[in-house]
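>>> Quick one: sequence plus predicted model below, questions after.
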Amino acid sequence: MYSDEIIDGVGGMSKFQALVIFVFNGPKLITSWGMLMMSFAGVTPQLWWCVNVINNDASNNTGLKQCSVGDNSTTCAFVYSTEKSTVVNEWDFVCDRAGIRLLITSVQMGGVLIGALFSGQSADVIGRKKTLFIALLLHGGLNLVAAFSVSWQMFIVLRFLIGAMVGSHLVVSFPYTMEFIGKGWRQITSAITFWQFGSALFAMSCWLRPDWSDQHIILAALHIPFLACWFVAPESLRWLAVHGKLEEAENVVDQMARYNKRKKPANTAILLKKLSEEEKKRRNSDHKYNYRDIYRHWDICWKSLVIQVIWMCMSFSYYGISFGVGNLAGNLYLNMFLVSIIALPGTTMVFFLSSRIGRRWTTFIFFSVATIGAFGVVIVSRVVSSESIRGPATTTMALICRFGVGSAWNSFQTTTSEQYPTVIRNLGYGAANTAARVGSIVSPYAFAMGGEDLLPPFVIVGSTMAVCTLLTVLLPETNKTPLADTTVEISRRDYTLDKDVEEVSEEKTVRKSSLEI
């Protein structure tokens, strides 16, 4: 609460905040490439043939998309169409090796889980700035090395490490940015479309240069301007204050006031000291917060469990559709672009709706849209008999589902961060991201189990989105409420919100009774 007063005093949304948004959220343009790389690199070329090899002699017997059948002396020499170069034709991930392609994606998402798990703790121990830029530096370097992988075993290890760096960046960047934004403008962090633009640019890049190795090199080069931002990026004001680094925290306030051409509040030092002292009362002098703290007290524990279930379901649906885009009817690159760009209108809607009707009902609406889209795919795939109509219709409904879940995720990110106080915000956000990776790890297999049949995966997607829709209404509304800095404040704030709701309800009852009289 004290930090909100300081930030609003020097400009809750001005030039400095615009710089912060670019420096901390801008790298999502490139981490989206790292996350979604296998949506292109894992696609099987349109045509492939098995040329039977008997006793080391190639025969004229070839099979279009058919694996070799015969005795032990018969093997396949695979030949692929040349419209794209992916890891499938690089290491022959077809027939009995087709499962390796799915394994690489799942291992990568396992890396995202590990990165999310450790970066939440790291950001609260060594700081947001160091954690974010270390992850970004390693992400660029690992992608460059991955471009020159000499075996699929080397590639899968690198994809795991790349996933860990993506997870680290995602966990830190959002709450890091939000901690510099005034309470009336926090929803703008969900409306910024860096991730969507990045994934759309990735689709265009793959269309222009359809080679998995070249895409890794291009991605590595794009890190340079963002890494240069280290020299202007400030550490989190809130993190410095709650860790007792008051002089450094005041220097950040000076920097904010200078950029925004505003005067620093005269009581800045007093507010920072109060924030630091209140936190010291809540912990021992040598106590370090850890993930147990988001489950220690029931008023935070139940919200953490609900948040994590929702994140797991969102991630399953979001990345399942992203990595399964090759199964949709139509042009691969156009579908990749549409799957990415479809979320842009939603981000604008989230920005305006979350301020007017609140975070909770905004998220509820978009989860409902995702549920309708998913079950729409199921219905169309079984009811429509004409292939010329069924293909475009199922793709359209899948895009509607992707629009819904992507927009709901944008809205729910803000809700998640606002549910936790500063001292455990990154831990709570990190735990939510960790739960999300469980969903993303299993999503490639769920979307592959039906082959070209979209019914099985979208039945699961529709069911999970329906669960998210119901769970959303359980969380308290946080629109235009101060960010809590300590665990004491979060309990006090939720009690105040509940009391306000009760008072409003009582007032409406009194008015209704008066009208009846």
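Received, thanks.
>>> Could you use CA atoms for every contact and neighbour count after this?
OK.
>>> Show me the strands in the chain, by range?
Counting by DSSP state E, the chain has strands at residues 48-54, 57-64, 74-80.
>>> Flag every buried residue along the last one.
In other words, strand 74-80. 74-76, 78-80 (16 or more other Cα atoms under 10 Å).
>>> Please compare the first structure with the one that follows:
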Amino acid sequence: MGETIEEIFDDIGGFGKAQWICTVLISYMFLVAAWSMMQMAFAVKIPDWYCVEETSVNDTQQYGSQQREQLQQLYTNRSDLFQKCSLNQSSCASYDFVTPMRTVVNEWSLVCDHKWIPSTMISIQMAGVLLGAVLAGQLSERWGRKRCLTLAAMWHIVANVVAACSTSWGMFAACRFLIGVGIGGIYTNTFPYSMEFLPLKQRASVALFPFWTFGVAIFVGFAYVLPNWRYLHLGCAAFCLPGFAIWFIVPESIRWLTVEGRLDEAMEAIGKLAQWNGKPVPSDARPTLEMIYYKRKQERKASGSYSYLDLFRDAYLLKCSVVIAFMWASMSLISYGISFGAAGLAGNLYLNILLTNCVEIPGLLPVLWMMNRIGRRWTTVIMFIIITITTISSLVVNLKGSSANERVVFWFALVTKLCVDTGWNVIQAWGTELYPTVTRTLGYGVATTSARIGGMLAPFLINLKTRLVLTYVTITCLSITGIFLSFLLPETRLAALKDNLSSTASSSLSGNGAELESGIPLAGKPEQNGIQTNSDQNDHDSSSGKESGHGDSNVTAVLINGAGHEKSKEYVT
């Protein structure tokens, strides 16, 4: 009899048509989250502006292309007016933004005394993402992955539409907080939900697929064609609509249904996947799910429902949570510091946003090979080592005062972003595999929360234009710390996903990350340990005049021999 849900997936077709459909539809929400997150890199962009003494119209959208050219010619030799907050010791009466780009900066003249507002909006958004991650992690364990992801998508659409109708920067900032809550809910549910449908061998490849990068690329193309922050928010809301196909097509997580005791729904979901793949449902699927639920039930009797506190009560989960949280925070701080700072790099804004977010693509296949060949741990260590070497080399070049500093900073940003983003994908898969199903989205919520904290700190610690030394020192320290912390976590390259805390405990004690997840220490027949066999169910249903729907009366129980190893014994009733 199969002992893990992975074996059931293998029996119904492995990574077949069903898994492709579920993975693509769920991961589509990554594209939505990427667009929504990175549109702030455009929305708070400060266009070129000039101080004017007398009141004039500063609404750039009222200028046609000819008028903008005339304004640019007018200000060509007036460098004394370029981005000046005062003239002749008197404040500017207004500001002329001579650009077709429409951002919240020229919408509400967020310069001079209000220049702190755009960067604060980014932190407000990240605070919303943090709250959304915390709420989603808890609610998805109670309500399920599917329901929470759908609710987050609905919330996200409404918040974007309202944001597009903002009448003040304060209203817009509040809407960005609400949008952040939606992003946090989407991000926290999407990856664990998709991973819980996958067989062991395909988890790494799906983790590295650049859904986020594609979302950023789509956003950049849309922003280039329609450089208006209002249109971008409406476009993001519309872009989210296809995600509702998840509700109608993708079943709830089989793992979550199992540990919650909803075995009939879990079997229905398995049947749906098997039908899509053209495979029969394995006869041992139900007994396997029953044993996993039995273990979960025993744990629930002892500890009740799980919450974030459980991640810090268990020694194994505490170690995983602290290390993964630090790594996510570090990766987020570096990645978003470079991404939101793309406007400060030399060159075109749209191209810089695209390059800094798509540079990871060339590294995905090598990293995938490394994950499956040398494991998650050593792949992560190598990424941190490359980041450290690149950062120290760039620091030395800049301290020597090279005339090519701008080029050095640009290539440093690309190489570092490449290693950070690919390494983050590895850590994302690694962390998901370390947690059991009963706390997986809780652990993912803690990781996402830590990433948002890193994102909020990014504008203060990472600045490629004015604080290069601080940037290099910060990244170097975080990378070196990440190298050492990597060795505290068990390798999961050959490990089945765990469903219960006891399976992680046995894995932790043995020092081997590849133990099976659902072996139950039973001694004797199943009915002696409180498990209802198929034949018992048939007898019960027959006496009550109902059909059980399970014709197989063979029951397999897991026994523990004297050496502590598991073996199967079949009972025929």
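Yep, it's here. Remember, predicted model here, so these are calculated numbers, not experimental data.
>>> Format the strands of structure 1 as a markdown table; extra columns: distance to residue 450 of structure 1.
Shown next, in a markdown table, are the strands of structure 1 (distance: least, Cα to Cα, whole Å):
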| stretch | distance to residue 450 of structure 1 |
| --- | --- |
| strand 48-54 | 21 |
| strand 57-64 | 21 |
| strand 74-80 | 24 |
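>>> and residue 273 of structure 1, which of the ones you listed is closest to it?
strand 74-80 (66.5 Å; Cα to Cα).
>>> Work out the gap between the closest one and the centre of the chain.
39 Å (Cα atoms, centre = their mean, to the nearest Å).
>>> could you check the angle strand 48-54 makes with it?
Regarding strand 74-80 of structure 1 and strand 48-54, their directions subtend 150 degrees when assessed with axes from the mean of the first three to the mean of the last three Cα atoms, to 10 degrees.
>>> quick one: strand 74-80 of structure 1 to structure 2 mean distance?
Strand 74-80 of structure 1, aligned to structure 2 and superposed, deviates on average by 2.2 Å (mean Cα distance after the TM-score superposition for structure 1).
>>> What's residue 248 of structure 1 aligned with over in structure 2?
Under the alignment (TM-score structural alignment), residue 248 of structure 1 maps onto residue 265 of structure 2.
>>> ditto for residue 373 of structure 1
Match for residue 373 of structure 1 (TM-score structural alignment): residue 390.
>>> ok, now which ones touch that match?
The contact partners of residue 390 of structure 2, taken as Cα atoms under 8 Å, 6 or more residues apart in numbering, are 412, 415-416.
>>> Which of these remain contacts when I look at structure 1?
With both residues aligned by TM-score structural alignment, their matches' Cα atoms under 8 Å, the contacts of the contacts of residue 390 of structure 2 that structure 1 also has are 412, 415-416.
>>> So which of those residues is surrounded by the most neighbours?
Using other Cα atoms under 10 Å as the neighbour criterion, residue 416 leads those with 25 neighbours.
>>> What's the match for that residue in structure 1?
Superposed on structure 1 with TM-score structural alignment, residue 416 of structure 2 falls opposite residue 401.
>>> again with residue 255 of structure 2
Using TM-score structural alignment, the partner of residue 255 of structure 2 in structure 1 is residue 238.
>>> ok, how many other residues are close to that match?
The number of residues packed near residue 238 of structure 1 is 24, by other Cα under 10 Å.
>>> Give me the distance from stretch 27-37 of structure 2 to the chain's centre.
9 Å.
>>> In structure 1, which residues correspond to that stretch?
The alignment places stretch 27-37 of structure 2 over residues 25-35 of structure 1 (TM-score structural alignment).
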